[in-house]
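Asker: Got a sequence here, can you model it:
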Amino acid sequence: MLLKDFYTVEKLENVSDRKYNAVVVLNNQHAIFKGHFPGNPVTPGVCMMQIIKELSQEIVGSSLFMTSSSNVKFMALINPEINPVLKLELEISGDLDSEIKVKNTTIFDETVALKLSNTYKKA
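Answerer: Here you go, the predicted structure:
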């Protein structure tokens, strides 16, 4: 975990061939929220992308290096004081030995907060 104590993974499960669901709980007391933004904490987009990378690494069992990102859509602000529980859907494709493609949808309550497609190579 790049940011110590930023979040915890409550669940990471394989739901079908190369499709996974995860439940992540953000630590609303983490120091990053003191500066982003004081009195109105918002989860930084780059931190969400890091969570997706770390979950993908756990799924494929290897360190990953992001080579590209596309169709990144931040659709709602994630306030960790109001919505600390995030549900992530990850679909893994590609040749797991050379290029790993990950499609993600991140949801809190019934709100889609983030959609993206990332491509990784094993580090």
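Asker: switch to C-alpha atoms for all contacts and neighbour counts from now on
Answerer: Fine.
Asker: Neighbours of residue 84, how many?
Answerer: 17 (other CA atoms under 10 Å).
Asker: Three-state assignment for residue 46, please.
Answerer: helix (DSSP: H, G, I helix; E, B strand; the rest coil).
Asker: same deal with residue 57?
Answerer: Residue 57 ends up helix, using three-state DSSP.
Asker: That one: what's it in contact with?
Answerer: 63, 64 (CA atoms under 8 Å, 6 or more residues apart in numbering).
Asker: One more sequence to fold, the one below, so I can look at both together:
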Amino acid sequence: MLIADLYTIHKNEITDEVQTVEITLNPDSHIFKGHFPDNPVTPGVCMLQIIKELTEDRVGHALFMKKASNVKFLAVINPEKTPDLVITNRFKDTEEGIKIQSIFTFGDVIALKVTLIFAQL
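Answerer: Below is the predicted model:
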């Protein structure tokens, strides 16, 4: 985990094509002290890093992000108000690498939709 205190995994279910993960963000993480004081917001780059870490855990080796497309930040994730997230990653092996369609939700709210391609380091 790149940012050791950013989140805790509570549930991680993996099938051949889908990974569903429940996490809780740590509102006391140093990330939120600078982004932003008195109004913490989860940085988009941290959400992408979480996807990368979950994918590396799934495949068992280090990866790098080769491509990002259809990136849609649809709602602000404030770790003090909505720390509990569900991340759904749909996997497909392609010639370019591992293609992932990821969705972050809290409750019925979709916060992020993104398509990523990762390749092995």
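Asker: Can you calculate the TM-score here?
Answerer: In this superposition the chains share a TM-score of 0.95, using TM-score structural alignment, normalised by the length of the second structure; 121 aligned residues with a CA RMSD of 1.3 Å.
Asker: could you check the distance from the residue nearest to the spatial centre of the first structure over to residue 30 of the first structure?
Answerer: Central residue of the first structure (CA atoms, centre = their mean): residue 52, 2.9 Å from the mean position. With distances taken as CA to CA, to the nearest Å, residue 52 of the first structure is found 18 Å from residue 30 of the first structure.
Asker: again, but for residue 3 of the first structure
Answerer: For residue 3 of the first structure relative to residue 30 of the first structure (CA to CA), the value is 9 Å.
Asker: And for residue 100 of the first structure?
Answerer: If you go by CA to CA, the gap between residue 100 of the first structure and residue 30 of the first structure works out to 30 Å.
Asker: and what of residue 94 of the first structure?
Answerer: In terms of CA to CA, residue 94 of the first structure sits 35 Å off from residue 30 of the first structure.
Asker: returning to that earlier point: looking at residue 100 and residue 30 of the first structure, which has the bigger crowd around it?
Answerer: Neighbour count, other CA under 10 Å: between residue 100 of the first structure and residue 30, residue 100 has more, with 21 against 14.
Asker: mind listing the strands for the first structure?
Answerer: With DSSP state E, the ranges of strands along the first structure come out as 7-16, 19-26, 64-74, 85-93, 100-108, 111-122.
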